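Chemist: Return a 3D structure for these sequence lines:
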Amino acid sequence: MKPFIFLLLLGLHEVTSVTHSLKYFYTGSSGVPNFPEYVSVGMIDDVQISRCDSITKRNVPKQDWMKHISDDPQYWEEETQNCWFSQQNFKINIEIAKQRFNQTEGAHVWQNMYGCEWDDETGEVNGYDQFGYDGEDFISFDLKTETWVAPRQQAVITKNKLDQNKALTASQKNYYTQLCPDWGKKYVNYGRSSLMRTVLPSVSFLQKTPSSPISCHATGFYPNRAELVWRKDGEEIHEGVDKGEILPNHDGTFQMSVEMDFSSVPEEERKKYECVFQLSGVKEDSITRLDGSEIRSNEGSGFPVLLAGAVVGLLLLGLCIAGVVIWRCKKNRQDMY
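Modeler: Just a heads-up that it's a prediction; the model follows:
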């Protein structure tokens, strides 16, 4: 599967503003064993704020501060109704997609990711609405041109239908430039004490075998606007370096790693290398000098534990990419066919 994932890496010490994001993910499936037919997830600044699925049949807040996000006591009831509506909608879309691709059986997945990003300082807003079928891009909305883009022949009929719907186009533009960032700012304001906090990581050096690259692993940090690099004599090193993605931990914090091949570096020279962690909102770098005596390996107890944490993070990320329903702002959403 090719999930829709957007990762934002910033040159932290050169950035004076903060970019926030509100994203929603929907996933409907057919013929997939041991997996809900429908899952929805909402995320603000890559922190999960809501979830609904076809098993629980409820849309519920995933952060304490989201429980009272609205003065309307029926807010979460309406969220649940919208979840049910989208679940039925997705069933129809999967069946129509199967017809488009001349499919009669097998496992199939229909996905939608939409949301917006806004810059606190400049006010610049960007919105996106993307659909995928069986792990491939199907159709997406281009906010700049206010048209739909069909990368697959089977989606052309959908593109033509949607492009002709001027009322829908106007609604899309209004949502992504006005409603989405407005609600996103409201969520950020409600969850400010949690979303705007800064937590520094614990940093460890990991190595599978004595001849393997050495990995600098930072875990437990927040927010995910962070950078991790290898440095020697004040200069950042790029050659022989493999930087990993920022991944979520089960407790809402994040982790990341950066590997470096030290096979050509003499043992006595390695102590000159250091791992530097930079976190948005924190002026000073966290610097950890490489110490051969503190490198954890498969023979130690720390390495498997950290790997287990990474697996949990990946599983949670997979669930977050499984789908979501936005509340009343999108309640009139129609099926895409």
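Chemist: use CA for all of it now, contacts and neighbours both
Modeler: Noted.
Chemist: Quick one: neighbours of Leu206, just the number.
Modeler: Residues lying near Leu206 (other C-alpha atoms under 10 Å) number 23.
Chemist: Okay, Arg296 and Phe141: tell me how far apart.
Modeler: 47 Å (C-alpha to C-alpha, to the nearest Å).
Chemist: Show me where the chain has its helices.
Modeler: 75-100, 156-164, 166-174, 180-190, 192-195, 302-320 (DSSP state H).
Chemist: Tell me which residues touch Val276, please.
Modeler: 228-231, 285-288 (C-alpha atoms under 8 Å, 6 or more residues apart in numbering).
Chemist: make it 10 Å
Modeler: When the contact criterion is C-alpha atoms under 10 Å, 6 or more residues apart in numbering, the partners of Val276 are 203, 216, 218, 227-231, 236, 285-289.
Chemist: What of Val47?
Modeler: Val47 neighbours (C-alpha under 10 Å, 6+ apart): 21-23, 62-63, 194-195, 223-224, 248, 252-253, 320.
Chemist: just Tyr114 next, same as before
Modeler: With C-alpha under 10 Å, 6+ apart, Tyr114 has these contacts: 4, 22-26, 42, 127-131, 140-141, 176, 180, 323-326.
Chemist: Tell me where the stretch 151-300 of the chain has strands.
Modeler: 202-207, 214-221, 226-232, 235-236, 241-243, 247-248, 254-260, 273-279, 286-289, 295-297 (DSSP state E, counting those that start in this stretch).
Chemist: Could you also give me the structure for this second sequence? I'd like to compare it with the first:
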Amino acid sequence: MNMKELFVLLLMSHITTPVKHSLKYILTATSGVSNLPEFMGAATVDEVQIGYCDSNIKVAEPKQDWMKKLIKDDPQHLEWYLLKCSETQQVFRANIDGLRQRLNQTGGVHILQKMNGCEWDEETGEVVGFNQYGYDGEDFITLDLQALTWVAPVPQAVITKLRWNTEKARLEHNKYFYIHKCPEWLKKYVKYGRRFLQRTDRPSVSLLQKSSSSPVSCFATGFYPNKAVLFWRKGGDDLHDNVEEGQILPNPDGTFQKSSDLDLSSVRPEDWGKYECVFQLDGLNDDIITKLDQSGIRTNSVPVPPSEFPVGPVVGGVVGLLLLTACICGLLIWRRRVHGYQRGLEVDTELE
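Modeler: As a prediction, this is how the structure comes out:
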């Protein structure tokens, strides 16, 4: 048994694999980007967007039917999100202006993000909280909940770290929210959305090629959950050379997509039949295998329907499809990710 098969075996084991859930808030402020709102906020559960707001629409919108039912049962929930969206817009606008001034940035495109939330292991009860900021695509400042202190990975954030570490009441509030309040809400969301979150959706798998000299991309879209493996195989052996694996990315409808590119420039045409793309998904007992066949490859001369077009190549890894959702925005701009209603998603003071 090779390492790939062992990983998949562990992935597919419902008995031994813990059931983990996550609640994430992704907040984004932009400067110098004409086609985007100045502020966007998204909430996700298990990487599925459940809510969205921005400075243009000025309302908080639930994005899943089960979230709409939760809000119908508890209207204060939507009111809280609307209030926080409005408050956070003002704070983030001041934050990004302050950072530009401090770093002597007079123009250009700048992006400030905050990603915070918690993970909950339904089997063990373990809770892990996180809260971090990114600026212009790089980590800026992160909260270490174990030590209850802020950590600055870049010199520009040291001033902020020193000041925020003196605010003991705020640190304690962070600890309470991420260890107690956040998982309480997450459990509630999982309860309402369990049927949706625990379903299994098979993907559509296609072979795509930009031109005859380009790599062949095996593209799987529309699958759920996001615990999936996509890889190339030759004669039964996994391929690692000449393969570029893409990340799992969210689709606007709550499903996911993933691609894996194979460079065939050194492969003889008569050997193509030895290659195949393999997709494996948690919840599916059978592999989805797509043989490499010239007649089955979609190229520019064979248009791909919009619903089957990959997000990854379009966005180019930086801004791209930010207009789709702030959720996708958060996942793509931030290149280095971590792994009552009185307070909650706290509004932070300025990053001075």
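Chemist: List the TM-score for the superposed pair.
Modeler: The TM-score (TM-score structural alignment, normalised by the length of the first structure) is 0.85; 325 aligned residues with a C-alpha RMSD of 2.8 Å.
Chemist: Same list (the helices of the first structure) but as a markdown table, adding mean neighbour count and distance to Ile69 of the first structure.
Modeler: Converted to a markdown table, those look like this (neighbours: other C-alpha atoms under 10 Å; distance: least, C-alpha to C-alpha, whole Å):
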| stretch | mean neighbour count | distance to Ile69 of the first structure |
| --- | --- | --- |
| helix 75-100 | 18 | 9 |
| helix 156-164 | 15 | 33 |
| helix 166-174 | 14 | 22 |
| helix 180-190 | 18 | 7 |
| helix 192-195 | 14 | 12 |
| helix 302-320 | 16 | 20 |
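Chemist: can you tell me which of those helices comes nearest to Asp242 of the first structure?
Modeler: helix 302-320 (16.8 Å; C-alpha to C-alpha).
Chemist: Run through who's touching the closest one.
Modeler: With C-alpha under 10 Å, 6+ apart as the criterion, helix 302-320 of the first structure contacts 3, 5, 24-27, 39-43, 46-48, 50-51, 204-208, 217, 219, 246-256, 295-298, 322.
Chemist: Could you identify the buried members of those residues?
Modeler: With burial judged by 16 or more other C-alpha atoms under 10 Å, the buried subset of these is 3, 24-27, 39-43, 46-48, 50-51, 204-208, 217, 219, 246-250, 253-256, 295-297, 322.
Chemist: Can you name the residues in contact with stretch 162-176 of the first structure?
Modeler: Against stretch 162-176 of the first structure from outside (C-alpha under 10 Å, 6+ apart): 114-117, 125-129, 141-144, 146-149, 156, 178-182, 329-330, 332-334, 336-337.
Chemist: Show me how to select, in ChimeraX, the buried members of the residues you listed.
Modeler: The buried subset of the contacts of stretch 162-176 of the first structure, as determined by 16+ other C-alpha under 10 Å, is captured in ChimeraX by this line:
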select :114,115,116,117,125,126,127,128,129,141,143,147,148,149,156,179,180,181,336
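Chemist: In TSV: the strands of the stretch 151-300 of the first structure, plus distance to Gly106 of the first structure.
Modeler: Output for the strands of the stretch 151-300 of the first structure, formatted as TSV (distance: least, C-alpha to C-alpha, whole Å):
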stretch	distance to Gly106 of the first structure
strand 202-207	42
strand 214-221	39
strand 226-232	41
strand 235-236	49
strand 241-243	37
strand 247-248	31
strand 254-260	36
strand 273-279	45
strand 286-289	50
strand 295-297	42
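Chemist: Please report the distance of Lys283 of the first structure from Met66 of the first structure.
Modeler: Applying C-alpha to C-alpha, the value for Lys283 of the first structure to Met66 of the first structure is 30 Å.
Chemist: Quick check on the two: which one has the bigger neighbour count.
Modeler: Taking neighbours as other C-alpha under 10 Å, Lys283 of the first structure and Met66 compare with Met66 leading, 15 against 10.
Chemist: Can you name the residues that contact the aligned partner of the more buried one in the second structure?
Modeler: Counting by TM-score structural alignment, Met66 of the first structure corresponds to Met67 in the second structure. If you count contacts by C-alpha under 10 Å, 6+ apart, Met67 of the second structure has them with 50-51, 61, 73, 78, 189-190, 192-193.
Chemist: Which two of those have the greatest separation?
Modeler: Glu61 and Val190 (18.3 Å).
Chemist: list the contacts for the residue lying farthest from the centre of the first structure?
Modeler: Ranked by distance from the centre of the first structure (C-alpha atoms, centre = their mean), the top residue is Glu268, with 41.0 Å. Counting by C-alpha under 10 Å, 6+ apart, Glu268 of the first structure makes contact with Gly292.
Chemist: can you check the one 3 residues further on too?
Modeler: By C-alpha under 10 Å, 6+ apart, the contact list for Lys271 of the first structure reads 232, 289-292.
Chemist: Now which residue in the second structure aligns to it?
Modeler: Match for Lys271 of the first structure (TM-score structural alignment): Gly273.
Chemist: With Trp110 of the first structure instead?
Modeler: Under TM-score structural alignment, Trp110 of the first structure pairs with Leu112 in the second structure.
Chemist: and if you look at Cys83 of the first structure?
Modeler: Counting by TM-score structural alignment, Cys83 of the first structure lines up with Cys85 in the second structure.
Chemist: does its match really touch Met40, like I thought?
Modeler: Yes. At 8.5 Å, Cys85 of the second structure counts as touching Met40 under the criterion of C-alpha atoms under 10 Å.
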